[in-house]
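1. What follows is a predicted protein model with its sequence.
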Amino acid sequence: MPQYEGQKKLAAIKKLAEGKDAEIGVAWMEGNAMHSMNNERLYPLMSVFKLHVAVALLKDMERRGAAVDTTLNITPEQMRKDTYSPLMKLHPDGRFSITLPQLIRYAIAESDNNAADILIAMAGGIDSVDREIHAMGIKDCHLSETEATMYEAPINSYANWSKPESVVWLLRKLYDGRLLSGEYDRCIKQALAATTTGADKIKAGLSQGMTLAHKTGTGFRMADGTKMADNDAGVVTMPDGRQVAIAILIKDSKMSDADNARLMAEITKIILGDERE
């Protein structure tokens, strides 16, 4: 994409964001060109951090030569009832067996909080996840909270932050094959492609023939009506095979969930504008 086209799109996005009662961070990358708006700010990742968790765990497993296709025996102690967890609904007693790829799929595609915290424990804790991500050369992000600690004190969600360009770099390196290989790479990409959440966000901005592999993140809404975060980040594959990595992070929004989602879809349309013609 020529640089001037990127600047033209940035100007359109800035105009769209004017007057919106929220902090809006956007970044996208096609080829070697990175474009971003409000990248100097720190945005709570919310469930987008599950992408970081899964990549960090799989990277550690690949380094150790541990097989992805393994079965885990989950116990009630690992499953909280007071959280969003499709797995808990399927297994009310909290005791079941599941393969690791299935667990990652629940964490990513279904945004299961219990699945995410089990993966964090397998990775050696959230601090280990943070170190692994930084060791991959992904800067301008910080992870110190689990789903459990964010639920216990929602304000903790702000401690799991990233700049938009950082999320795009993680996606770009992942889809360029620079982070994982073989079964480890397939596992995370299959989960991202299967995501069911956020159909009204980036996905709603695609046109025919485009596909999306992504991870969403939805924050708590505080007593005054402010939503801590509303996020979507992923890789759009064009009909001709070209890929565009996009991250849209909305912080402290006074808008409705529907308005946040609509804004993400409209921003996506602008980013992909030239490719739609």
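-> Happy to help now that I have it.

2. C-alpha from now on. contacts and neighbour counts both.
-> Will do.

3. show me the residues around the residue nearest to the spatial centre of the chain that make contact.
-> Note on the chain: the residue nearest the mean C-alpha position is Val48, at 2.9 Å, using Cα atoms, centre = their mean. Neighbour list for Val48: 215-217, 231-233 [criterion: Cα atoms under 8 Å, 6 or more residues apart in numbering].

4. Also Leu100?
-> By Cα under 8 Å, 6+ apart, the neighbours of Leu100 are 68-72.

5. second one coming, line it up with the first:
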Amino acid sequence: MRIRSLAKLLTMGALSLSLSAPGQAQTKDYSAQFDQVLGTEVRAPQSFDAVYDNALEQRISQLADGSRGRIGVYAIDLSTGQEIGILADQRFPMASTSKVAIAATYLAGVDAGKWSLTSEWRLPRPGGAHLSARQHIDLMISKSCNDCTDALLAAVGGPRAVNQWMRNAGLEEFELTRDIATLIREDGRVDPASSVDLRDSATPRAMGQLLAGIYQGKWLSTSSRNVLMNAMRATTTGKKRMRSALPTGAGLAHKTGTLSRTASDIGIFHTPDGRAIAAAIYVTGQSPSMAVENGNRSRKLEARQMRDARISTIAGALYRGFASQDDDRRVWADADYGG
């Protein structure tokens, strides 16, 4: 059995790891047990060859060192099907990366004739203006506008509708439970570096496959796909994350996410020979504890910069690794990224 398959079984509960539930939140405090079983808690160099089965994945596993917080990575070459996965089947906080799924759900409704891009929806705040759906999508993706997101989330029928669209797309490891206003209000109650809160979470694999399917036109019309991809190309947030590591010619289209003790970036970029790579990077922690980080303003800024730097470094390694690799289908002959 390949180690990756074993990892997926473990994260799905094959070891019957304990669950805890603060309020209505289900949390899995199994990270240490997971890493202990796979030999990735310390991630000593001598364990890399035993755990990961190609040079690029071994390199990414080094850069995704989990000693100061959980880091999840998933990437797939859409031309060859070659994948890279480091804790790719563990749940991570989506933060604003969930906005891609919300936008896709709305655009699928446009394709079905339920509403249009010119339909106007009111910003959910006192005196909120009415904006067209196209404006909401552009702002919620490129500028990460939270009010725009909640306006469209309400329009499609709330989190349940987004979850259903994702299930219909074959993406199970995704769960949206709150609107963005509530998510921000409740941020910081669970430390994502040491616990897994299933609310508003997804696996890096699910988010990477969401991007892959959107890019490949599997679920949206060409016009709707272009609306979303163009908004992602115009993203201005997270300048020190993926964007800082990739050349302009990579044509990055991406969406960032940020909450307490977590940062993320998911996107599509291209190798010099034109192959599209879908990647999802989720980074938590990077400082000793939530109390230390939140109790010291300078330490909080330092930790955030470290999270951004981790994303940048990993994205750069993915770009160079996929760009330099031969077409090696041997490792990933059984890859299934169709969603």
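-> Sure thing, it's come through. Source: prediction; values computed, not measured.

6. rewinding a little: what does the residue nearest to the centre of the first structure align to in the second structure?
-> Alignment note (TM-score structural alignment): Val48 of the first structure maps to Thr97 of the second structure.

7. hang on, its match is in a helix, isn't it?
-> Yes - counting by DSSP: H, G, I helix; E, B strand; the rest coil, Thr97 of the second structure is found in a helix.

8. That one - nearest residue in space that isn't next to it in sequence?
-> Gly257 (5.1 Å; Cα to Cα, 6 or more residues apart in numbering).

9. Now do the helices in the first structure.
-> 3-17, 49-64, 86-90, 100-109, 113-122, 126-135, 147-152, 164-175, 182-193, 257-271 (DSSP state H).

10. For Cys141 of the first structure, which of those helices is the nearest?
-> helix 164-175 (6.7 Å; Cα to Cα).

11. Mean distance of that closest one to its aligned residues in the second structure, please.
-> Here the mean offset of helix 164-175 of the first structure against the second structure after fitting is 0.5 Å, by mean Cα distance after the TM-score superposition for the first structure.

12. Now do that helix: which elements does it pack against?
-> strand 23-30, strand 33-37, strand 227-237, strand 243-253 (3 or more Cα pairs under 8 Å, 6 or more residues apart in numbering; DSSP states H and E).

13. can you put those strands in a markdown table and add distance to Ala193 of the first structure and mean neighbour count?
-> Output for these, formatted as a markdown table (distance: least, Cα to Cα, whole Å; neighbours: other Cα atoms under 10 Å):
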| stretch | distance to Ala193 of the first structure | mean neighbour count |
| --- | --- | --- |
| strand 23-30 | 18 | 23 |
| strand 33-37 | 23 | 17 |
| strand 227-237 | 9 | 25 |
| strand 243-253 | 13 | 26 |
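
14. Could you save the contacts of Leu100 of the first structure as TSV and add columns showing neighbour count?
-> Formatted as TSV, these follow (neighbours: other Cα atoms under 10 Å):
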residue	neighbour count
Val68	15
Asp69	13
Thr70	11
Thr71	13
Leu72	12
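
15. Tell me which of those residues persist in the second structure.
-> Shared with the second structure under both residues aligned by TM-score structural alignment, their matches' Cα atoms under 8 Å, the contacts from the contacts of Leu100 of the first structure are 68, 70-72.

16. out of these, which are inside strands?
-> Cross-referencing those against strands under DSSP state E gives 71-72.

17. Quick check: the aligned residue for Gln190 of the first structure in the second structure?
-> Under the alignment (TM-score structural alignment), Gln190 of the first structure maps onto Asn230.

18. quick one on the thing from earlier: between the contacts of Val48 of the first structure, which sits nearest Ala27 of the first structure?
-> Looking across the contacts of Val48 of the first structure and measuring by Cα to Cα, the closest to Ala27 of the first structure is Ala233, at 9.4 Å.

19. ok, that closest one - contacts?
-> 48, 167-168, 202, 214-216, 245-249.

20. any chance of those in a markdown table, plus distance to Ile138 of the first structure?
-> Shown next, in a markdown table, are the contacts of Ala233 of the first structure (distance: Cα to Cα, whole Å):
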| residue | distance to Ile138 of the first structure |
| --- | --- |
| Val48 | 15 |
| Val167 | 8 |
| Val168 | 10 |
| Ile202 | 23 |
| His214 | 18 |
| Lys215 | 17 |
| Thr216 | 19 |
| Ala245 | 15 |
| Ile246 | 16 |
| Ala247 | 14 |
| Ile248 | 17 |
| Leu249 | 17 |
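
21. Give the residue farthest from the middle of the first structure.
-> Asp93 (29.2 Å).

22. For Leu119 of the first structure, see how far away that residue is.
-> Using Cα to Cα, to the nearest Å, Asp93 of the first structure is found at 20 Å from Leu119 of the first structure.

23. OK, contacts around the spatially closest residue to Gly205 of the first structure that is not a sequence neighbour?
-> Closest residue to Gly205 of the first structure apart from its sequence neighbours, by Cα to Cα, 6+ apart: Ala265 at 4.3 Å. By Cα under 8 Å, 6+ apart, the residues touching Ala265 of the first structure are 200-206.
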